[in-house]
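> pasting the sequence and the predicted coordinates here, then a few questions.
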Amino acid sequence: MAAELGQQTVELGAMVRLAAEESYLALRELVERSRAEAEAEAQGKEGVRLRSDTEKKIDLLKFVDRTRQRMLRLHVLAKWCQQVQGSL
């Protein structure tokens, strides 16, 4: 039936891997940016805009919120898959 509607199926494991990779890359980017700022500050480089502690905390909270939303969506999708599989 899914093929008739032109829809494609995707393995849940692939979705989980993709979400984990995206979260990992976002966290890695956040850490690398903070590390680069810390190195620039330690070397006394001028012209480099340093974020305040508040800005860093906000960026971290945004990351946590995006990751939480992504994992919640995966959880809902997994529950829905269980229900669909049980009804077949």
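It's in.

> rest of the way, CA atoms for contacts and neighbours
OK.

> next, count neighbours for Ser23.
By the criterion of other CA atoms under 10 Å, Ser23 has 19 neighbours.

> and here is the other one:
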Amino acid sequence: MRAIFIATALLLSSVAHADSSKPDVYTYGTKLDVASVLSIKLKPTPNCEVTDAVMTYLDSAGHKRQLAYRTLSDTCKNQN
């Protein structure tokens, strides 16, 4: 009986972890709960243009989350 409980708990944990790997998509007005930013990854591009980004962060409960959004590329920082 205990082995079944442990196996079920491990299965549910792996399913929850699989779902958390897909980032939420930001839309205007989305309420964010960001306690600490872990990383921000931008899709590289040689031109100054809008590109995709993913922010990995911890929320106030300590859960690791990801948020996908659109932003200007790093190339834009070097242009006037």
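Now that the structure is in, tell me what you want to look at. For clarity, every value in this text was computed on a predicted model and none was experimentally measured.

> TM-score for the pair, please.
Once the chains are overlaid, their TM-score stands at 0.33 when taken by TM-score structural alignment, normalised by the length of the second structure; 34 aligned residues with a CA RMSD of 2.6 Å.

> now the helices for the second structure?
Under the criterion DSSP state H, helices of the second structure are mapped to 2-20.

> again, but for the first structure
Along the first structure, the stretches classed as helices by DSSP H are 12-43, 53-87.

> now the angle between helix 12-43 and the longest one, please.
Right, the one you point to is helix 53-87 of the first structure. Angle, helix 53-87 of the first structure to helix 12-43, by axes from the mean of the first three to the mean of the last three CA atoms, to 10 degrees: 170 degrees.

> for Thr67 of the first structure, grab the count of nearby residues.
Using other CA under 10 Å, Thr67 of the first structure has 19 neighbouring residues.

> that one touches Tyr24, doesn't it?
No - when contacts are counted by CA atoms under 8 Å, Thr67 of the first structure is not listed as touching Tyr24 (9.5 Å).

> next up, the contacts around the spatially most central residue of the first structure.
Among the residues of the first structure, Ser23 comes closest to the average C-alpha position under CA atoms, centre = their mean, at 2.9 Å. Each residue near Ser23 of the first structure by CA atoms under 8 Å, 6 or more residues apart in numbering is listed here: Thr67.
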